[in-house]
Each structure stands twice: as structure tokens, then as C-alpha cells.
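Chemist: Let's see this in three dimensions:
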Amino acid sequence: MKNDNDIAARMQRLFDLWGKFDRVYFKILHRWNLSYNSYLLLEELYHHPEGLEPAATADRLSIPRQTMTFVLDSLERDGHLERLPHPADRRRKLITLTPAGRRFGEEVVNTIFEKERAAMDALSPAEQEQLLEMYERLQRGFERSFLSETEHS
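Modeler: The predicted structure is shown next:
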């Protein structure tokens, strides 16, 4: 029982840290009046200037499609993105940054990256790698426990 309590306490500590990370992101993004989902899409579009399909992007970013529509509408209304016809299938659309959206994306993405880089500088390269390896092991263990549960359902 003590081990279960230790694990629960450690997981709660991890969740608290995630929440603190989220609050910092929200504070940084507030200066541009961006939601976290808007930032995720803006960053994705910034790194894919050729354009992306909305549904596939929503799935990749784990944003519900209804929420993605709201985010697209908001960024389009602000002049940051445009919806274009898909070159191979007129039933589909591509989303891409406008020139103003590209400049905006560059400012936001580079600012966030500088904050993340500064945070990572608190750890040595070896500690950074160790952190990532441990986090990957934790994620794989969590996924395995979920998959084994669904196999028995």
C-alpha cells in the first residue's frame, strides 16, 4: 500500500509540474491573445509553409476537429491564415499562413523557443538527455498499461 501511495504522490507531483508548465505557456501566449491550441497550429503551419490539411493536422495535434474549426476561424479572421483549395482534390482544403501570419508566426515561435531553450539551459546536455529518456520510458509504460487494459476488454 505504501508503494501505491508513493506512486500516486509522484504522479500528482508530475501533474502539478505539467500544470505549472501550462500556466507559463498561457502567460506567454496571452501577450498575443493566443490560446494554446492556436499556438500549436501556428507553430505547425510555420514549420510547414507548403500548407497542411485541417483534419489530419487536428488529429496529429490531438485537437478535436470542432475545436480546430474554431481555431482556424479565429486565425483566419485575424489575417494569419488562409484556406486554399487542395491541388489534387477539390473536396479538401489546405491551410497555410498568409505573409502577415508568417511574420507573426516567426515572432511567436521564436519567442517560445527562446524561453524553452533558456529553460533547458538549466540542465546539462547529459541531464537533458536523461530527462527525455526517462520521460519516454514513462510514456511507453503508460501506453503499454493502457493497451494491455484494452486488450482484456
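Chemist: CA only for contacts and neighbour counts going forward, please
Modeler: OK.
Chemist: all strands of the chain, in order?
Modeler: Assignment of strands within the chain using DSSP state E yields the ranges 81-85, 93-97.
Chemist: and the angle from the last one to strand 81-85?
Modeler: Here strand 93-97 runs at an angle of 150 degrees relative to strand 81-85 (axes from the mean of the first three to the mean of the last three Cα atoms, to 10 degrees).
Chemist: Identify the residues contacting strand 93-97?
Modeler: If you take Cα atoms under 8 Å, 6 or more residues apart in numbering as the criterion, strand 93-97 is touched by 45-46, 49-54, 80-86.
Chemist: hmm, back to that, JSON lines for the strands of the chain, including mean neighbour count and distance to residue 106?
Modeler: Formatted as JSON lines, the strands of the chain follow (neighbours: other Cα atoms under 10 Å; distance: least, Cα to Cα, whole Å):
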{"stretch": "strand 81-85", "mean neighbour count": "17", "distance to residue 106": "13"}
{"stretch": "strand 93-97", "mean neighbour count": "21", "distance to residue 106": "11"}
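Chemist: One more sequence to fold, the one below, so I can look at both together:
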Amino acid sequence: MNFNFHNDSIRGVLRSFGHEDAEVDNIETFVTFARLANGIFREMDTDLTKLGASQGRIIVLSLLHCHAPHRMTPSELAEKADVTRGTMTGLIDGLERDGMIERVAHESDGRMVTVGLKEAGRELLSKIVPYYTKLIRSCMSEFTPQDHKMMKGLLGKMKGGFERSLPKS
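Modeler: From the prediction side, this is the model:
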């Protein structure tokens, strides 16, 4: 995995269009963060594929595991996973086809279905959790408690700025 964090071309292009150094620093920091996140997720996706999983599938299985023994509706899953209902339908279809989850008619409204975790889904999660734990431990091994606190604060500021940039609905 090659991350070019010292990308002089970004700085050069921005300066050529008259951007101030502070703005260049903002963009360079953001691009560095985005490249790191993309690289991590790309590597994770490669590893998860080898285990027969994906980020989306793991999110669905994790949500169902955390809510067990209660079942969830597809719309509840979509909301909690922050994906569209169409995306969730595709994830549920694949997980059901692979025997990881099951759809059951809703207790009080037969027109609706609920989704529950099957043993195969629990088994997949039990293989994935150690992978995530090892990866995160490795990524964060150099952090002190103060680093964690500072990083959470900085990410909170970044999240707030991002949310303010979104159109008001």
C-alpha cells in the first residue's frame, strides 16, 4: 500500500490558483486523511472478500447480533446502517441466499418482514471480529491515551464542518 502524503502537486496546483497557505494546508490535510481512509478500506475489502464478507454485510450482521434476540425490519436496518432501502434489500437478499440471516413475517403486520441472524451469520462474525481487532490494534498501536483524546476531538471538528457543509433539508 503506497500513500503519498507529501503530495507537492496538490500544493503546487492550489498555489497556482492563488490559494492561501492556510487553505492549502486544509486541503492537503483532508486529502491525506481521505487517502488513508480509502487505503484502509480497500485493504479491508480485499481481506474481507477472502473471508466471504464485505463491509456492508458485516454491518448488517453486527446490527442484527447487537439487537438479538429481537429482529429488525429492513427499513430499521437501512436507517441504522445509513444506506438506502434499495442497498439494504440487496444486502439482505445476499445474506439470506448464503444462509446468514432469515426473513420472517412481522408479528403484528403480515405485510412486513423482519430479519434475524442465523447461526452461520454468527459464525462469520466470530471469524471477522478477531480480524478487525488485530487490524485496529495495529493501526492504533502508537497512540497514547492523549493521542486518542486529541484524535477524537479533531475528528469531531471535521465531522461538524462536514455536517455544516451539507445542504439544509
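Chemist: circling back: turn the strands of the first structure into CSV, including distance to residue 145 of the first structure.
Modeler: Below are these laid out as CSV (distance: least, Cα to Cα, whole Å):
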stretch, distance to residue 145 of the first structure
strand 81-85, 40
strand 93-97, 37
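Chemist: Quick test: name the residue nearest the centre of the first structure.
Modeler: The centre of the first structure sits closest to residue 40, judged by Cα atoms, centre = their mean, with a distance of 4.6 Å.
Chemist: separation between it and residue 144 of the first structure?
Modeler: For residue 40 of the first structure, the distance to residue 144 of the first structure equals 27 Å [Cα to Cα, to the nearest Å].
Chemist: show me what contacts the aligned partner of residue 104 of the first structure in the second structure?
Modeler: Aligned counterpart of residue 104 of the first structure in the second structure: residue 124 (TM-score structural alignment). If you count contacts by Cα under 8 Å, 6+ apart, residue 124 of the second structure has none.
Chemist: Likewise for residue 98 of the second structure?
Modeler: Neighbours of residue 98 of the second structure in contact, by Cα under 8 Å, 6+ apart: none.
Chemist: what's the counterpart of it in the first structure?
Modeler: By TM-score structural alignment, residue 98 of the second structure lines up with residue 78.
Chemist: what lines up against residue 82 of the second structure once you look at the first structure?
Modeler: In the first structure, residue 82 of the second structure lands on residue 62 (TM-score structural alignment).
Chemist: burial measure for that match, as a count.
Modeler: Residue 62 of the first structure has 11 neighbouring residues, counting by other Cα atoms under 10 Å.
Chemist: And for the one 10 residues further on?
Modeler: The burial count assigned to residue 72 of the first structure is 20, neighbours taken as other Cα under 10 Å.
Chemist: In space, what's closest to it - neighbours in sequence excluded?
Modeler: residue 81 (7.6 Å; Cα to Cα, 6 or more residues apart in numbering).
Chemist: The one you found and residue 98 touch, don't they?
Modeler: Yes. Using Cα atoms under 8 Å, residue 81 of the first structure is in contact with residue 98, at 5.0 Å.
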